[in-house]
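Undergrad: Next come a sequence and a model predicted from it.
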Amino acid sequence: MKTEFVVKIRGWPFSSLGVIIVVALVGAMLGALVYYSLPALTKEGLLIYTTNRWDPNAGSFGGLAAIYGTFVVSLVAVTMSMPLAVGSAIFINEFTPGRLRGLLIAINDMMAGFPTVIYGFWGLYVLGPTLNPTLFTWLHSNLGFIPLFSTRPIGGSYLLAATVLAVMITPFASSLVREVYAQVPSVMVEGIYALGLTKLDAVKIKLSYIAKSLLGALSLALGRGIGETVAVALTVGGVLKVSQSLLSPGITIPSLIANQFGSAYTQIEQSAMLSLALLLFAIGLTFIIASKLVLLRGGAR
């Protein structure tokens, strides 16, 4: 007989206490962001989210460029990382021998835990100088008639930041997909091979079985990547403008705050940045909650 012990503090299970503490911390952070954002929201209203004029000297704060850049970089990064994450998870689970599998999992998990500043400097000094004169220039020269590639690449850009972010979140997304993929019932796997189907057929059936869980895992990776600061700030270019071209320099909410918060001497400017942080908090929390719900529904079969 298995005996389970539950640690209680004055009648409260320890797990319940942990949930209460986490909820309280999230509520405290949300309350602080709302409180410190009120001066800017009172002055600018929703214009802080819908206009694109950020001029502290003139007392004008419109963060549309940062909001736009945040979504563009995050969505492009997730689009690039999706096939890499799913492909690596399938390769590790289906085609890798035991010892090599353990090594690849260790490398993947180690990369997921690297400090983001490492990815940022790698993107700034290695990936950017490599891709700008080669792939990005080719895209501009041959596909420049498409608005997405209409700008000549020079330095930082949406696409460079998205590429660095994709490399950064792929190990994290791969670990999530790997765990979800491994949860396919063994009875189903045995049935697949009992019917004489190939391994490729088995992979297709497994992927269709965990489709909702895959979406949840990748949404969770997007929620993690949408708030990335250092790596994106070093590679996005830091220019406050909205551009259709992925090869143009831009800015994101985290990089705007990182670059300018230290030099913000007025309360209203700090409040404006915190109002953008409030929006980022809401977006990230929404993605995480939605992904968790999808994961739970995907796992309940």
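TA: That came in fine, so what should we check first?
Undergrad: only C-alpha atoms for contact and neighbour calcs from this point on.
TA: Noted.
Undergrad: quick one: buried residues of the strand or helix carrying residue 189?
TA: Per DSSP states H and E: residue 189 is located in helix 186-194. Going by neighbour count (16 or more other Cα atoms under 10 Å), the buried part of helix 186-194 is residue 192.
Undergrad: contacts for it?
TA: Contacts to helix 186-194, defined as Cα atoms under 8 Å, 6 or more residues apart in numbering, come from residues residue 202.
Undergrad: relative to helix 186-194, how tilted is whichever helix or strand comes after it?
TA: The helix or strand immediately downstream of helix 186-194 is helix 199-209, counting by DSSP H and E. Helix 199-209 and helix 186-194 are oriented at 150 degrees to each other (axes from the mean of the first three to the mean of the last three Cα atoms, to 10 degrees).
Undergrad: Count the neighbours of residue 19 for me.
TA: 11 (other Cα atoms under 10 Å).
Undergrad: how much space is there between it and residue 284?
TA: 19 Å (Cα to Cα, to the nearest Å).
Undergrad: in the longest helix along the chain, what's buried?
TA: Using DSSP state H to define each element, the chain has its longest helix at helix 267-299. Neighbour counts over helix 267-299 (16+ other Cα under 10 Å) mark 268-281, 284-285, 287-288, 290-292, 294-295, 298 as buried.
Undergrad: what does stretch 74-81 give?
TA: Applying 16+ other Cα under 10 Å to stretch 74-81 flags 74, 75, 76, 77, 78, 80, 81 as buried.
Undergrad: Around residue 67, count how many other residues there are.
TA: Residue 67: 22 surrounding residues under other Cα under 10 Å.
Undergrad: what do you get for residue 18?
TA: Residues within reach of residue 18, counting by other Cα under 10 Å, total 11.
Undergrad: and the gap between residue 164 and residue 116?
TA: Distance, residue 164 to residue 116, by Cα to Cα: 10 Å.
Undergrad: Now do the shared contacts for those two.
TA: residue 231.
Undergrad: excluding its backbone neighbours, what's nearest residue 291?
TA: residue 216 (4.1 Å; Cα to Cα, 6 or more residues apart in numbering).
Undergrad: Okay, helices next: where are they in the stretch 101-250 of the chain?
TA: For the stretch 101-250 of the chain, applying DSSP state H, counting those that start in this stretch gives helices covering 116-122, 128-131, 137-143, 158-181, 186-194, 199-209, 211-225, 230-235.
Undergrad: Figure out which of those is closest to residue 108.
TA: Closest to residue 108 of the helices of the stretch 101-250 of the chain is helix 158-181 (Cα to Cα; 5.3 Å).
Undergrad: Can you tell me which helices and strands that closest one packs against?
TA: helix 64-90, helix 98-112, helix 116-122, helix 211-225, helix 230-235 (3 or more Cα pairs under 8 Å, 6 or more residues apart in numbering; DSSP states H and E).
Undergrad: Check it against this one:
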Amino acid sequence: MALFFRRRKPHTSPEEPWKDHASVSRETGPRRAAVGDHDPDVDEYGDELAPPAHVIKQLPRPTEPRIIVVANQKGGVGKTTTTVNLATALALGGLNVLVVDNDPQGNASTALGIEHSPGTKGTYEVLMDGVGIIEHAQPSPHSPNLHVLPAAIDLSSAELELVNERGREHRMRDAINQYIEESGVDYVFFDCPPSLGLLTLNALVASTEILVPIQTEYYALEGLTQLLRTIDRVKGNLNDDLVLSTILLTMYDGRTNLSREVADEVRKHFSAQTLPVEIPRSVKIAEAPSFGETVMTYQARSVGAVAYQEAAEEIARRGAQEES
């Protein structure tokens, strides 16, 4: 195994089933310990919980690394939430995963328990100084298989600084190609800001797949139409390998006609790309980052965690099928 992943702890042996996600969570006080005490199937917000026997599955490994940019030009659709939870689910399933935090806000770094205070070296240094990803990627406390290239606020200046640089659109692609050779990574995820600047463009050029989270509300298809135009422009000029591989419906509320109608409309137009599972609205999903965690480690039995695990399993299964 190459240098980067030599730091991994050994996987649980086949004789010992994977433990519940909560076993890798950090303690956050009495309030979390009390979750579900009164009703084993419902938490304190009324969210349903999965059965106690819910465990992590060993996921199939792709024969080639998959490089996925999580993108949507519309804000507030769950891009960062989707990135960190899918990455964590895949890592807990035994796959080697890198998350590149490409957003100066650093929300992905926060959710994955990674230090990203001003001056922290990460994505900025890779883009501006040509430093290798392997030098600044940090292991997440949530899984020994999960590493993160953090984003500090310094990254906000990269948009302007890159404008006059030669080969500015290809800097991240070159860094990712080098990292793949050095690390033995299975999945790379890019978390991007909700804009089509040079940061997002670098991620689009570096990736081979786009995963689009779509909020099941009125403007969902309009935002997707704009993104498809962007993909066509990138494919025609900078990256012919880029494809829209996955659509994930987020913030789904099956009690409303609107959510059901939007989901039906998306599946009608993008049946092959849309995952069969929807990510429900869940307090636990929104609450987890305040503890520096994803919902996968914060409350593994919540409906949100179960949905993200099912989505990760489907993504891994499709990837293994495509490569086989």
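TA: Ah, there it is. In this text, all values refer to a predicted model and were calculated from it rather than measured experimentally.
Undergrad: Report the TM-score for the pair.
TA: A TM-score of 0.27 describes the superposed chains when it is computed by TM-score structural alignment, normalised by the length of the first structure; 139 aligned residues with a Cα RMSD of 6.7 Å.
Undergrad: circling back to that earlier point, looking at the helices of the stretch 101-250 of the first structure, which is buried most?
TA: Comparing the helices of the stretch 101-250 of the first structure on average neighbours per residue, with mean count of other Cα atoms under 10 Å, the densest one is helix 230-235 at a mean of 26.
Undergrad: Which elements pack onto that one?
TA: helix 116-122, helix 158-181, helix 253-260.
Undergrad: With distance to residue 105 of the first structure added, can I get these in TSV?
TA: Shown next, in TSV, are these (distance: least, Cα to Cα, whole Å):
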stretch	distance to residue 105 of the first structure
helix 116-122	19
helix 158-181	8
helix 253-260	30
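Undergrad: Ok, which of those comes nearest residue 128 of the first structure?
TA: helix 158-181 (6.6 Å).
Undergrad: Just the angle for the closest one relative to helix 199-209, thanks.
TA: Orientation check (the same axes, to 10 degrees): helix 158-181 of the first structure against helix 199-209 gives 100 degrees.
Undergrad: quick check: angle from helix 158-181 of the first structure to helix 267-299?
TA: Taking the same axes, to 10 degrees, helix 158-181 of the first structure and helix 267-299 form an angle of 30 degrees between their directions.
Undergrad: As TSV, the buried residues of stretch 74-81 of the first structure with distance to residue 89 of the first structure would be great.
TA: As requested, the buried residues of stretch 74-81 of the first structure are exported to TSV (distance: Cα to Cα, whole Å):
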residue	distance to residue 89 of the first structure
74	21
75	21
76	20
77	18
78	16
80	15
81	12
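Undergrad: Next one: residue 100 of the first structure relative to residue 292 of the first structure, how far apart?
TA: Distance, residue 100 of the first structure to residue 292 of the first structure, using Cα to Cα: 31 Å.
Undergrad: Correction: the previous question concerned residue 74 of the first structure.
TA: For residue 74 of the first structure, the distance to residue 292 of the first structure - Cα to Cα - is 19 Å.
Undergrad: Look at residue 234 of the second structure and give its secondary structure.
TA: Three-state assignment for residue 234 of the second structure (DSSP: H, G, I helix; E, B strand; the rest coil): helix.
Undergrad: before we move on, back to that, and the longest helix of the first structure, what does it pack onto?
TA: helix 14-44, helix 211-225, helix 253-260.
Undergrad: report the angle between the axes of that helix and helix 211-225?
TA: Going by the same axes, to 10 degrees, helix 267-299 of the first structure makes 160 degrees with helix 211-225.
Undergrad: Longest helix in the second structure, please.
TA: In the second structure, taking DSSP H as the definition, the longest helix is helix 303-323.
Undergrad: Please identify the buried residues of that helix?
TA: Across helix 303-323 of the second structure, burial judged by 16+ other Cα under 10 Å covers 303-316, 318-320.
Undergrad: Over to stretch 260-278 of the second structure?
TA: Applying a neighbour-count criterion of 16+ other Cα under 10 Å, the buried positions in stretch 260-278 of the second structure are 262, 263, 266, 267, 273, 274, 275, 277, 278.
Undergrad: With distance to residue 84 of the second structure added, can I get those in TSV?
TA: As requested, these are arranged in TSV below (distance: Cα to Cα, whole Å):
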residue	distance to residue 84 of the second structure
262	24
263	23
266	23
267	24
273	20
274	19
275	17
277	17
278	16
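Undergrad: What about these, which are in strands?
TA: Secondary structure defined by DSSP state E assigns 274, 275, 277, 278 of those to strands.
Undergrad: what about residue 225 of the second structure, distance to residue 189 of the second structure?
TA: Per Cα to Cα, residue 225 of the second structure is found 22 Å from residue 189 of the second structure.
Undergrad: Against which helices or strands is the helix or strand containing residue 147 of the second structure packed?
TA: In this assignment (DSSP H and E), residue 147 of the second structure forms part of strand 146-149. Where contact means 3+ Cα pairs under 8 Å, 6+ apart, strand 146-149 of the second structure is packed against helix 79-92, strand 97-101, strand 138-139.
Undergrad: do you know which of these lies nearest residue 180 of the second structure?
TA: Per Cα to Cα, nearest to residue 180 of the second structure of these: strand 97-101, 10.1 Å.
Undergrad: Mind giving me the packing neighbours of the closest one?
TA: helix 79-92, helix 107-111, strand 146-149, strand 187-191.
Undergrad: Including distance to residue 134 of the second structure, could the ones you listed go into CSV?
TA: Shown next, in CSV, are these (distance: least, Cα to Cα, whole Å):
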stretch, distance to residue 134 of the second structure
helix 79-92, 17
helix 107-111, 16
strand 146-149, 9
strand 187-191, 13
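Undergrad: Please produce CSV containing these, extended by distance to residue 178 of the second structure and mean neighbour count.
TA: Below are those laid out as CSV (distance: least, Cα to Cα, whole Å; neighbours: other Cα atoms under 10 Å):
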stretch, distance to residue 178 of the second structure, mean neighbour count
helix 79-92, 20, 27
helix 107-111, 22, 26
strand 146-149, 14, 28
strand 187-191, 13, 25
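Undergrad: nearest to residue 212 of the second structure, of these?
TA: With Cα to Cα as the criterion, residue 212 of the second structure lies closest to helix 79-92 of these, at 7.8 Å.
Undergrad: mind listing the strands for the second structure?
TA: 66-70, 97-101, 138-139, 146-149, 187-191, 209-215, 243-252, 274-280.
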